[in-house]
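Peer 1: Below are the sequence and a predicted model; questions follow.
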Amino acid sequence: MTSQPIRLLLVDDHKIVLESLSLLLSTDSGFEIVGMVSSGKQALQFLKENEVDILITDLKMPGMTGIELCLKARKEFPSLKILILTMVDDPVQIREAIAAGTTGYILKNADRAELCFAISTLGSGKKFFSEHVVFGLADTLKQDRGSEIPDKISKLTTRELEVLHLIAREFSTSEIATKLFISLPTAESHRRDLIQKLGVKGTVGLVLYAVKHHIV
């Protein structure tokens, strides 16, 4: 049985960007461009009338910013995946986008392979933040909080440190289980324990924590 292509809505206030993105992504049979609009308002209207899996939007747009669009879209369409595609690499705005509910963040200087991988990752139910974005956030955290190693790390077991290291290197739970010769439920249990012990929110939080404290 052939899987259905991922339905994409493209949002950018520059027509040439929309056309270029459409041409770029249309070459992948796993994607279907169901709409192209130039504003957040148009995007929300389109979402009310059409089935969309992933919304790909710029961050800086007149009238309604990408963050404002994200907040409104997530409220009205909770299952919608949102990928921010922008030139903005400011950590403060990236944090705001994450807080608004975006499920992915990638810069416009990314190549086609990374963009397609990001879309496919979101389509599979996971989140994607480019390496540049993650490391940029981690550097900011270092500056904000200093470089001291908290007691939380010293309380992790050797196995938990191994799992954290692999998570930071973007290994999936199943890949971690295989590499460490443990069961899938055990690997997932370690992931949950790490989130609780380190006081972070989800996998992105674990990655940022690992990068900040040089566990990668």
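Peer 2: Arrived safely, thanks for sending.
Peer 1: alpha carbons only for contacts and neighbour counts from here, please
Peer 2: Noted.
Peer 1: Need the nearest residue in space to residue 139, chain neighbours excluded.
Peer 2: residue 212 (6.8 Å; CA to CA, 6 or more residues apart in numbering).
Peer 1: Run a quick neighbour tally on that neighbour.
Peer 2: 23 (other CA atoms under 10 Å).
Peer 1: For it, give its distance to residue 103.
Peer 2: From residue 212 over to residue 103 the distance is 21 Å, taken as CA to CA, to the nearest Å.
Peer 1: With residue 22 instead?
Peer 2: Counting by CA to CA, the gap from residue 22 to residue 103 is 21 Å.
Peer 1: Those two: which is more packed in?
Peer 2: residue 103 (24 against 19).
Peer 1: so that one touches residue 128, yeah?
Peer 2: Yes. Residue 103 lies in contact with residue 128 (CA atoms under 8 Å); the separation is 6.6 Å.
Peer 1: for residue 109, what are its contacts?
Peer 2: For residue 109, the contacting residues are residue 87, by CA atoms under 8 Å, 6 or more residues apart in numbering.
Peer 1: Please identify the helix or strand for it.
Peer 2: Using DSSP states H and E, residue 109 maps to neither a helix nor a strand.
Peer 1: another one to put next to it:
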Amino acid sequence: MTAAPEAPGPVRIVVADDQEVVRAGFSALLGTQSDLRVVATAGDGAAAVGACREHRPDVVLMDVRMPAMDGIEATRRITARSGAPRVLMLTTFDLDEHVYDALVAGASGFLLKDVTAERLFEAVRVVAAGEALLAPTVTRRLIGEFARLRPRPPSASLEVLTPRETDVLRLVAEGLTNAEIAARLVVGEETVKTHVSRVLRKLGLRDRVQAVVAAYETGLVLPRQAR
């Protein structure tokens, strides 16, 4: 008799913020959900890195500004490790100038600190499942703005991509969903998903957010193209 597969355990979370009230508030909210569990909290970036090594969480809620080591450097160190958790940045403003740096460092998206409880739960679950948090149009607006203000030299080459994969990456960066890309290229949505997966694998990217960053940094999509 074949044993039934084990049910997946709760999403393991580390909350990193230099304000105790914020750490406590997010931890209390997350604790109300049976499928979410806070395994550690941290008051600065260095402590967040240590907590991730010790507790191996699935998701980190990471404040951008913290003493000792800021959230951007902590994110860079955390996501550089094999089997790294997904990182959601916490910020006060939706166009915080540090958010772009955080996404480049390896974050999978960002949340405003005044996020509603339901949005918080949804965001953690989405990122834990391996998806990018932000809608493509929001991601494009955010990254496009800061790529325009603070252009960076290319950090990756797109030569490894096929022409069709390059087309798909361009459309992802322009804010189209998989369904919209499928309609534009006259292919099936599953075909688009396959192309997106290949782009991520070939470029060594973690998720769709990082693909948008790469498209801007390589000049495949220019900020002025954003409509």
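Peer 2: That came through, no problem. Since the structure is predicted, the reported quantities are computational estimates derived from the model, not experimental observations.
Peer 1: Count the neighbours of residue 67 of the second structure for me.
Peer 2: 12.
Peer 1: And it? What does it align with in the first structure?
Peer 2: Alignment note (TM-score structural alignment): residue 67 of the second structure maps to residue 62 of the first structure.
Peer 1: So its match belongs to a strand, correct?
Peer 2: No. Residue 62 of the first structure: not assigned to a strand; according to DSSP: H, G, I helix; E, B strand; the rest coil it is coil.
Peer 1: roughly how far apart are the closest residue to residue 117 of the second structure other than its chain neighbours and residue 124 of the second structure?
Peer 2: Spatial nearest neighbour of residue 117 of the second structure, excluding adjacent residues (CA to CA, 6+ apart): residue 29 at 6.7 Å. Taking CA to CA as the measure, residue 29 of the second structure falls 12 Å from residue 124 of the second structure.
Peer 1: can you give me the strands for the second structure?
Peer 2: 11-16, 36-42, 59-63, 86-91, 109-112 (DSSP state E).
Peer 1: Please tabulate those in TSV, including the columns distance to residue 208 of the second structure and mean neighbour count.
Peer 2: Output for those, formatted as TSV (distance: least, CA to CA, whole Å; neighbours: other CA atoms under 10 Å):
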stretch	distance to residue 208 of the second structure	mean neighbour count
strand 11-16	21	25
strand 36-42	24	20
strand 59-63	17	29
strand 86-91	13	26
strand 109-112	10	22
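Peer 1: So the residue nearest to residue 117 of the second structure sits against residue 118, correct?
Peer 2: No. Between residue 29 of the second structure and residue 118 there is no contact under CA under 8 Å: 9.5 Å.
Peer 1: Counterpart of residue 27 of the first structure over in the second structure?
Peer 2: Residue 27 of the first structure maps onto residue 32 in the second structure, by TM-score structural alignment.
Peer 1: Next, count neighbours for that match.
Peer 2: For residue 32 of the second structure, using other CA under 10 Å, the count is 11.
Peer 1: same thing with residue 184 of the first structure?
Peer 2: 15.
Peer 1: Please report the distance of it from residue 140 of the first structure.
Peer 2: Taken as CA to CA, the span from residue 184 of the first structure to residue 140 of the first structure is 34 Å.
Peer 1: And residue 190 of the first structure, by the same measure?
Peer 2: From residue 190 of the first structure to residue 140 of the first structure the distance is 27 Å (CA to CA).
Peer 1: what do you get for residue 128 of the first structure?
Peer 2: Per CA to CA, residue 128 of the first structure is found 19 Å from residue 140 of the first structure.
Peer 1: swap in residue 27 of the first structure?
Peer 2: 37 Å.
Peer 1: can you check residue 110 of the first structure too?
Peer 2: Distance from residue 110 of the first structure to residue 140 of the first structure, by CA to CA: 21 Å.
Peer 1: Ok, residue 174 of the first structure next?
Peer 2: Taken as CA to CA, the span from residue 174 of the first structure to residue 140 of the first structure is 31 Å.
Peer 1: Residue 52 of the first structure corresponds to which position in the second structure?
Peer 2: In the second structure, residue 52 of the first structure lands on residue 57 (TM-score structural alignment).
Peer 1: make that residue 106 of the first structure, sorry
Peer 2: In the second structure, residue 106 of the first structure lands on residue 111 (TM-score structural alignment).
Peer 1: right, and that match touches residue 95 too?
Peer 2: No. With contact defined as CA under 8 Å, residue 111 of the second structure and residue 95 do not form a contacting pair (10.9 Å).
Peer 1: My guess is the residue nearest to residue 139 of the first structure contacts residue 144. True?
Peer 2: No. With contact defined as CA under 8 Å, residue 212 of the first structure and residue 144 do not form a contacting pair (11.0 Å).
Peer 1: In the second structure, mark out all the helices, start to finish.
Peer 2: Taking DSSP state H to define them, one finds helices in the second structure at 20-30, 45-55, 71-79, 99-105, 117-128, 136-149, 163-173, 178-185, 189-203, 208-217.
Peer 1: After superposing, tell me the mean distance of the shortest one to the first structure.
Peer 2: Okay, so that is helix 99-105 of the second structure. On superposition with the first structure, the mean distance recorded for helix 99-105 of the second structure (mean CA distance after the TM-score superposition for the first structure) is 1.3 Å.
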